[in-house]
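Novice: got a predicted model here, sequence first, then my questions.
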Amino acid sequence: MGTGNRPQVRRIVISGYYGFNNSGDEAVLRSILLALEEQGREQGVEIQPVVLSGDPAWTSRMYGVESVRRMHPGDLWKALRGSDGLISGGGSLLQDATSAKTIPYYTGVMKLAQLLGKPTFAYSQGIGPVNRRWMDPLIRGVMKRSAYVSVRDAESAALLGRIGVPADRIEVVPDPVMGLPLPAGAASADPGALRAGEPPVVGVSLRRWRGDGADLGRAAEALVALSKRMPVRLRFLPFHTPSDTETSEQVMERLRGRLGDESSAELAAPGDDPQQMLLAVSRCDALFGMRLHALIYAANQYVPMLGLSYDPKIDQFLHRLGQAPIGTTDRLDAEAFADAACSLLADREGWLAVHKPAIDELKRQSQRPAQQIVQLLRHTLLR
């Protein structure tokens, strides 16, 4: 029972790929923390997060929350045992494309919480690809025992359904980063209005994927083709440091001496704070993105975008906006890219007229998981 008007406290462990200098995953964490704080305030519950991190000291400094070592069994056990529940939070946690260890780790954390009698919540998960069928029971077991399951696209829900998770237990919601605000005191820019007479800024977010680098070569050719059509200021945005920084520098080297007149290329350094990266994206006139969260940042700030697909999650997000990728890591036509980019830069308002309703709906729905989780926690307080 409550004491006066003082909010009840709930300690929630948050599991994800945090503390690894990946702006997209850090944005997921920041978005979850802000949404939980807002929904807790509205429902009279004080949420005290405990974040599992690859760098707990950094995570604590960045977000002002308690953080413990994600791979240390003693820390994990103590955090879960002293908690009121676990959020398995956001991002592409349950997939085996990057490693066969990923799914066993994240489902293992959820299973441990369940064995300790703690409610578990899947927060806007991106599920798949899952290529190893022996992973299916791991996912099915923890999801069927979770108090709340939300996924970030219909394809993830369908995959869970094929694995054996009942459809009526799965809610499809947006990626949490759709609700991430700009830093306090920062205003979203109206890109073209601030630089009348200057070349438009095109944000570029690339990652290494193909071992032979052919995808990056095609991306460079596409950017050269655009610069020959019109002056542009290419601003490379490294979402995962240091790897994206190195990739950006390699592509910029391919561009050296080849860009059209009055065009240029530069490397942005917005720092570790995901909201500062969001601000950097907001100051672009268009964005060419390979990283999923670069595209989500752009949608968040109504920046017209062209996506390069390396994974189904890129196609799935663009589909929710009514778009398709401009190319893939195996195929990208430089002239078709230049045509599309020029069209976006020439008619930003036209792009907004088509896509703003879908973006607004995703932004509106982005609070849904936090709302549901806090409500479930609140109901346990009233028993």
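Specialist: Nice, I can see it.
Novice: only C-alpha atoms from now on, for both contacts and neighbour counts.
Specialist: Will do.
Novice: so for the stretch of helix or strand Glu38 belongs to, what gets flagged as buried?
Specialist: Following DSSP states H and E, the helix or strand that holds Glu38 is helix 23-43. Burial within helix 23-43, assessed by neighbour count using 16 or more other Cα atoms under 10 Å, is assigned to 23-40.
Novice: could you do stretch 312-325 as well?
Specialist: Of all the residues in stretch 312-325, those buried under the rule 16+ other Cα under 10 Å are 313-318, 320-321, 324-325.
Novice: same check, this time on stretch 160-175
Specialist: Result for stretch 160-175 [16+ other Cα under 10 Å]: buried residues 160-161, 163-165, 170-175.
Novice: how about a markdown table for those, with distance to Lys356 and secondary structure added?
Specialist: Below are the buried residues of stretch 160-175 laid out as a markdown table (distance: Cα to Cα, whole Å; DSSP: H, G, I helix; E, B strand; the rest coil):
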| residue | distance to Lys356 | secondary structure |
| --- | --- | --- |
| Leu160 | 30 | helix |
| Gly161 | 31 | helix |
| Ile163 | 34 | helix |
| Gly164 | 35 | coil |
| Val165 | 33 | coil |
| Ile170 | 26 | strand |
| Glu171 | 23 | strand |
| Val172 | 20 | strand |
| Val173 | 17 | coil |
| Pro174 | 15 | coil |
| Asp175 | 16 | coil |
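Novice: comparison target, given below:
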Amino acid sequence: MKVIHLISGGDSGGAKTHVHTLLQNLTKAIDVTMVCFMEGPFAQEARELGIPTVVLEGKNLLRTYRTLKDMIVKEGYEIIHCHGARGNMMGALLKRATGLPVVTTVHSDYRLDYLGRPLARLFYGTTNTIALRLLDYRIGVSDAMTDLLISRKFDPDRLFTIYNGIDFTPRVPAVSRENYLRSQGIRPEDDPIVVGIAARLNPVKDVATLIRGFAGAYRSCPRLRLLIAGDGEERQMLEHLAQELGVSDVVRFAGWISDTDSFYHALDINTLTSLSETFPYALTEGARAGLPTVASRVGGVPYLIENGVTGLLFEAGDADGLAKQLTVLAKDPTLRAHLGQRLLHKGQTEFSIESTFRRQLQIYETILRRKARGSAKRDGVLVCGAYGRGNAGDDAILEAIVAELRALDPDLPLWVLSRNPSSTRMTYRVNSIYTFNFLRFLRRMTKTRLYINGGGSLMQDVTSHRSLWFYLFTISAGKILGNKVLMYGCGIGPIHSPGNRRRAASVLQKRVDAITLRDTHSREELRNMGVDRPRILLSADPTVILPAAPKQVVDGILEREGLDPNGRYIGFTLRPWPGYQRKVEIFAAAADYAYRTHGLTPVFLPIERRLDLGAIAQVTDLMHVPFHVVENTGASAHTIGLFSRMKVVVSMRLHALVFSASQGVPLVGVVYDQKISSFLSYIGQDLYTDLDALTLERLQAQINAACQRIDDKAFLTQGVDRLRTVEERNSQTAAWLLGLADAPKEE
């Protein structure tokens, strides 16, 4: 593989470090050449690192273009990789002339690159903005940068993310902690808790908020000390601020430092207070030292610092919020140790030089694979379902479908109909269309190969007749406009209206190529409706393939919620439904019973927050024992991880049962819809009761029975193991309709 990199050669800071470190490692695996458009320290340092470097100076753009074109063609380069405005401009010109794929790394917000320089912004800024749209692929230097590009309508299918990795090899500091602190005027014998920051002392880094927050925390934690490494135009102002706040005796300014290893080794808490960041090296440096970190919630920071899991976050500029977080850490050495260990583990796994290097090679391989694939008149998949409405179960279905489709073909273009297309684009890195933008999704259907009616109970008229009609319309349109049509891991019914049953049967019979079902009841429902023409296979809900978050992450989430990671809990997932109000006292009494009889603390876990939290509050208002409500369970992996820590789960929600079953947790179902009992019967579970028939005695008896199964892992996992096996029929059927595999066998 031969790749040519184009960059101005005047870069500094993070972009310089990223390019030098990346190319130094890439030269060990592939043929790389860097072309700079000016001579200087950047090019010289690259040569010293062993990076093949060519400098093409001069202001004659046409001559530089011809030289580069001849060089690329003669030497057989396969990819052009650009950095910055001048590189992007030249890459856009060379794209058509060479026929090669062109990718750029976006190191910063291109709209802010020339602030304060109006002429440069007018020429280079405008040129860069246009060039970015003309190039084939873009790489964001953090997920936040990629999100920014997605928000500006760049195609998610042509975006990648890479991070500024660092070397996580353990470092031995040149100076001991005690000696380093003494050198900075901090007495080790005072047993200090040292808070630190390494940053330029300019307004963007907002070190003033750090001093104010530190002063607030110091009042309740007098062992705290603050060590500030760095220099800049705000230093004098910051020194005066420390005096005004009465903390100048415990705040030390170290100035510029070169021995960062000794600095971070001397700290107990690392901080970052910036008003704006992409992905700062200061965080990964602190991660390498295993330091608990408090950081402002800006840019790419939350992708490394997950609040309460790998660190603590506060809103930028909020000194009181920072003081609160510093106080929490100062008073809890165990929490400091846990956060630091988790941050180190995440940094080693995701933000090391090795991971950056591997990721860049994967990006190149993807680009070349897509070039070899070529373009076709029709390509890709359009997925439709109840997405973008804040329901964790529906969102997990989409996550599973996207994962399975990308496993089949990582280069398959994916489009999703969503009620919140911007969120869907950000979360799943797919193109998304507003669900009711008929013109756009009908136009897209003329270009895709497969239409997926995506999971869940879409074929029902209990909640709405109109939603059923809408999904039937999209199925018909997808088929008429030239797609294969697949209903993916879905449930059928109940459809009560005779007219709706006839309409649904007609559409499914005529317009659908294959249906994979998540339970046996749905198969019976299709038979009763007379639907037999599509290929029909019994499979499972797609979400059974989704993993729980790693142990240390779930531990962190529980600690953030104020729960012991090793505690004993019973999970409750409730939802409003006709007749629920009459059962509220039963749920409250059952939760009290589980605590008093089995020592299980009730934890309430919503699946659709906007509905479930109200139903939960009605129960908790009547309880007499300790309980906890997790108001936001987070991403699918986090939600599944939380359910995995329950000893027993009582649920009205199907996906709470699916998530729990996938983790081998004993289940008690409360049936408001036949899909609940169908699922539990399908996996061999027998503890469920209709909502209308629910009594306290029955619910207590089923909780008792579920508690007896806590250690019976063979019973709990046998049904789920079968589910995961048959779930493969979902993706196998999609592969068949895409022409990637033979037709799956029917039962």
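Specialist: Now that the structure is in, tell me what you want to look at. Because the structure is a prediction, the values reported are computed rather than measured.
Novice: contacts for the helix or strand following the helix holding Glu38 of structure 1, please.
Specialist: Counting by DSSP H and E, the element after helix 23-43 of structure 1 in chain order, helix or strand, is strand 45-53. For strand 45-53 of structure 1, contacts defined as Cα atoms under 8 Å, 6 or more residues apart in numbering pick out 7-19, 33, 36-37, 40, 59, 65-70, 76, 79, 374, 378.
Novice: which stretch of structure 2 lines up against whatever helix or strand comes next after strand 45-53 of structure 1?
Specialist: Counting by DSSP H and E, the next helix or strand C-terminal to strand 45-53 of structure 1 is helix 56-63. With TM-score structural alignment applied, helix 56-63 of structure 1 matches the range 421-428 in structure 2.
Novice: mean shift of the matching stretch relative to structure 1?
Specialist: Comparison of stretch 421-428 of structure 2 with structure 1 after fitting gives an average deviation of 0.8 Å (mean Cα distance after the TM-score superposition for structure 1).
Novice: show me which positions of that stretch end up buried.
Specialist: By 16+ other Cα under 10 Å, the buried positions in stretch 421-428 of structure 2 come out as 421-422, 424-426, 428.
Novice: swap in stretch 192-203 of structure 1?
Specialist: Neighbour counts over stretch 192-203 of structure 1 (16+ other Cα under 10 Å) mark 192, 199-203 as buried.
Novice: quick one: it to chain centroid distance?
Specialist: Distance of stretch 192-203 of structure 1 from its chain centroid, counting by Cα atoms, centre = their mean, to the nearest Å, is 26 Å.
Novice: so who does Ile616 of structure 2 touch?
Specialist: Counting by Cα under 8 Å, 6+ apart, Ile616 of structure 2 has contacts 573-575, 604.
Novice: change it to 7 Å
Specialist: 574, 604 (Cα atoms under 7 Å, 6 or more residues apart in numbering).
Novice: that one matches what in structure 1?
Specialist: Alignment note (TM-score structural alignment): Ile616 of structure 2 maps to Ser248 of structure 1.
Novice: gap between its match and Arg320 of structure 1?
Specialist: Note on Ser248 of structure 1: its distance to Arg320 of structure 1, by Cα to Cα, to the nearest Å, is 28 Å.
Novice: same check, this time on Asp330 of structure 1
Specialist: 23 Å.
Novice: Asn131 of structure 1 now?
Specialist: Asn131 of structure 1 is 24 Å from Arg320 of structure 1, by Cα to Cα.
Novice: what lines up with Pro41 of structure 2 in structure 1?
Specialist: Looks like Pro41 of structure 2 stays unaligned there (TM-score structural alignment).
Novice: hey, where'd the strands end up in the stretch 1-150 of structure 2?
Specialist: 2-7, 31-36, 53-55, 79-83, 102-106, 137-140 (DSSP state E, counting those that start in this stretch).
Novice: redo these as a markdown table? Include mean neighbour count and distance to Val584 of structure 2.
Specialist: What follows is the strands of the stretch 1-150 of structure 2, written out as a markdown table (neighbours: other Cα atoms under 10 Å; distance: least, Cα to Cα, whole Å):
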| stretch | mean neighbour count | distance to Val584 of structure 2 |
| --- | --- | --- |
| strand 2-7 | 21 | 65 |
| strand 31-36 | 20 | 67 |
| strand 53-55 | 16 | 72 |
| strand 79-83 | 24 | 60 |
| strand 102-106 | 25 | 54 |
| strand 137-140 | 24 | 49 |
